[in-house]
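1. Dropping the sequence and predicted coords here.
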Amino acid sequence: MKPTRVLVVDDSAAMRMALSRILASDPQIEVVGAAPEPHAAREMIRALNPDVVTLDVEMPGMDGLAFLERIMRLRPMPVVMVSSLTAAGAETTVDALRLGAVDCVAKPSGGPAGWQQDAALLCQTVRDAASSRARRTHVQRRAPGVAVRAGFRPRVVAIAASTGGVEALFHILPQFPADCPPTLVVQHMPAAFTASFARRLDRDCAVRVCEARDGAPLRPGTVYIAPGGTHHMILDGGIAGTVRLVAQDKVNGHRPSADLLFRSVAPLGEKAVGVILTGMGDDGARGLLAMRAAGACTFAQTRGCCVVWGMPRVALEIGAVDQEVSLSHMAGTILAACRDGQHREP
């Protein structure tokens, strides 16, 4: 099996060296070059044809976002954003994921133990990115003042996403009306970025989007984003219940876990809608199966529009999915199921 060929792009010579050493320590990764800024990186991409690019979020001259947008428009390829753990860095990283970056990792920091943990995550993320499907992206923007047909039945929507999910959610959620059913979202991403992700979505959506807090009442017109890191998000108390954040070990390698969310929503039966989007691995597949067995409508993103067809594939294979739905039709299909239980694409 050929190693993943990586180009490192960072304006700091020390960080370029550190990232290159970390990546080169993995026998499945080959660092083919390191560029100090986007203009040099552009020429190296042409000459070296890497499988994956790691890209610093904040650089002088053409910043990382502008360079990423150019890559995804002219030569789509897997890009992993490497971000500092600052508020500005988190906001920019979310925008990068929206533009089509495959994933994001924090720059290595702390002592030797912290570096070792960060190094393992960086290498794993780059290896995963190599198997993703890069494509030209088009940012979905909500058209103000568009009339929508409301009249929802009592429903709760639960959504799971991982690699490529940020872009997918920026396509789906801006199409939800302000009175949509309460929606719970597990998106696998580093803890430092989920609050910025929720704020960025909230600016683009008619529905209110917030990072979930423990004990928050479940309310229509609200999307709850599970905070990354130390807790899982579950529903407690049914259709008029509360959002709970529980401290438990990782499930399927993740915290928060989509499986735990889906299982907590499954008792609602036909009053629930479950959705599994693009992502690596199998988190959420068995929980979605529990939802379907209880009578919920369950949907999976189609293979052709997934960045990584992992979670939806497993869900489909085990019989957890009522219907595969394209990204362009996903919002309409979810809302239709919340109105009248229809499973058909509009």
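-> Right, received. Where do you want to start?
2. C-alpha from now on. contacts and neighbour counts both.
-> Noted.
3. Okay, strands next: where are they in the stretch 101-250 of the chain?
-> With strands called from DSSP state E, counting those that start in this stretch, the stretch 101-250 of the chain shows them at 103-106, 156-161, 183-187, 208-211, 216-217, 222-225, 232-236, 242-246.
4. List the contacts of Arg26.
-> Small correction: residue 26 is Asp, not Arg. Cys123 (Cα atoms under 8 Å, 6 or more residues apart in numbering).
5. how much space between it and Pro108?
-> 16 Å (Cα to Cα, to the nearest Å).
6. Same question for Phe176.
-> 37 Å.
7. OK, contacts around the closest residue in space to Arg219 that isn't next to it in sequence?
-> In this structure, Arg219 finds its nearest non-sequential neighbour in Pro182, 5.5 Å apart by Cα to Cα, 6 or more residues apart in numbering. Going by Cα under 8 Å, 6+ apart, Pro182 touches Arg155, Val156, Val157, Leu218, Arg219, Pro220, Gly221, Thr222, Val223, Tyr224.
8. coming back round to it: how about the strands of the stretch 101-250 of the chain, which one is nearest Gln140?
-> strand 208-211 (16.3 Å; Cα to Cα).
9. hang on, Ser20 is in a strand, isn't it?
-> No - checked against DSSP: H, G, I helix; E, B strand; the rest coil, Ser20 lies outside a strand; its state is helix.
10. and the comparison structure, right after this:
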Amino acid sequence: MLRKIRVLVVEDSLVFRELLVQNLNKDEGIEVVAAARDPFEARDMILKYQPDVMTLDIEMPRMDGIEFLQKLMPQYPMPVVMISSLSDRVFDAMNAGAVDFVAKPTSTERRAIEEFIRTELPVKIKIASIAKIHRRRTHAEVVNALHIQKPTGKCDLIAIGASTGGTEATIDVLQGLHKDVPGIVVVQHMPAGFTELYASRLNERCELEVREAKSGDIVRPGLVLLAPGGDQHMELIRQDNMYKIVLKKAPKVNGHCPSVDVLFSSVAKHAKENAMGVILTGMGGDGAKGLLEMRKNGSHTIGQDETTCIVYGMPKVAYEIGAVEYQEKLPDIAKRIYNVLNK
């Protein structure tokens, strides 16, 4: 019998905390070993119970979840899943070392809350339990590591796909690029509502212009278009001698909407050898087949290596099926992009 994942729940609301404990314990692969109402209790429980994964609220009395992470991770690095209402503060938590996050249910109905705890949250906990914890690079470290040459090669666009751990990995890559790069399209698995906040944060932290994509958007140099989370896939088409974005409501592909495979397949079809594909950290295999299509159609392709992935899933599958031309550590991906652009 497989060992259960030992979980510490940190949540200031007594009602929600009890619902978390009761419903997570119904999962055969999970055991809630302790529950804390604030970071001070959590600190003691971490030392006593040594949990495999911690779920953590952001807004709490005495010390919020982000400050707790900033103090905890350098001393006791561990996988943490944030449970967050719709706020860009969740990305501060990711920067502080959290592995992933889930959107706190907006419904106050007990049935809806229990459904969320029994379905979405256990998946995130199980993925987090196998994640590797890495120190995040600062913006200065990213920029100082690069010696940039102006792109001279033929490439019209760059397509990027990511999942677990991808919010920070994508920032790392984009901060290493300048406005002279081709247009960039990105699928990052993320709950509805959060992608607009994430795009806004990227726009503040990168030299590139970054925004959430809309149907009809034109892909142009220096612009990053991020697929909106929710129920639409993002595809690329070629129209009037330009590359444009199309958003389509459709069922999930590989368990995701938007799906990286859907984007990459459309890029392979319409941009062929005039594109570049990048697959970053994430659980599962979404994007691997689409990246292979891109490579077969002449695109250069890059995959993040195992040592720097939070979860070596998507890049692993892509590498094993021959979709990855260049396998790189995360700090070297932006440099590889420029090397390919200058071929």
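-> Ah, there it is. Worth saying up front: this structure is predicted, and the values here are computed from it rather than measured.
11. neighbours around the aligned residue in structure 2 for His329 of structure 1, how many?
-> In structure 2, the residue paired with His329 of structure 1 is Asp332, using TM-score structural alignment. Asp332 of structure 2 has 17 neighbouring residues, counting by other Cα atoms under 10 Å.
12. tell me the SS of Asp332 of structure 2?
-> Asp332 of structure 2 ends up helix, using three-state DSSP.
13. I would like the residues contacting stretch 42-50 of structure 2, please.
-> By Cα under 8 Å, 6+ apart, the surrounding residues in contact with stretch 42-50 of structure 2 are Leu8, Val10, Val33, Ala34, Ala35, Ala36.
14. thinking again about what came up before, same list, the strands of the stretch 101-250 of structure 1, but as a markdown table with mean neighbour count please.
-> Converted to a markdown table, the strands of the stretch 101-250 of structure 1 look like this (neighbours: other Cα atoms under 10 Å):
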| stretch | mean neighbour count |
| --- | --- |
| strand 103-106 | 24 |
| strand 156-161 | 26 |
| strand 183-187 | 26 |
| strand 208-211 | 21 |
| strand 216-217 | 14 |
| strand 222-225 | 24 |
| strand 232-236 | 24 |
| strand 242-246 | 19 |
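15. Pretty sure Ala168 of structure 1 sits against His329.
-> No - look at Ala168 of structure 1 against His329 with Cα atoms under 8 Å: they stay out of range, at 11.5 Å.
16. between these two, what contacts are shared?
-> With Cα under 8 Å, 6+ apart, Ala168 of structure 1 and His329 have no common neighbours.
17. Point to the residue nearest the middle of structure 1.
-> The centre of structure 1 sits closest to Gly165, judged by Cα atoms, centre = their mean, with a distance of 3.1 Å.
18. circling back: who are the contact partners of the match of His329 of structure 1?
-> Asp332 of structure 2 touches nothing, counting by Cα under 8 Å, 6+ apart.
19. Check the gap between it and Asp172 of structure 2 for me.
-> Relative to Asp172 of structure 2, and taking Cα to Cα, Asp332 of structure 2 is found at 10 Å.
20. got it, and Asp38 of structure 2?
-> 31 Å.
21. neighbours of His139 of structure 2, just the number please.
-> As a measure of burial, His139 of structure 2 has 14 neighbours, counting by other Cα under 10 Å.
22. so it sits right up against Val173, yeah?
-> No - using Cα under 8 Å, His139 of structure 2 is not in contact with Val173; the gap is 10.5 Å.
23. Please, which helix or strand holds the residue nearest to Gly151 of structure 1 when sequence neighbours are not counted?
-> Spatial nearest neighbour of Gly151 of structure 1, chain neighbours left out: Arg339 (6.5 Å); criterion: Cα to Cα, 6+ apart. Using DSSP states H and E, Arg339 of structure 1 sits in helix 327-340.
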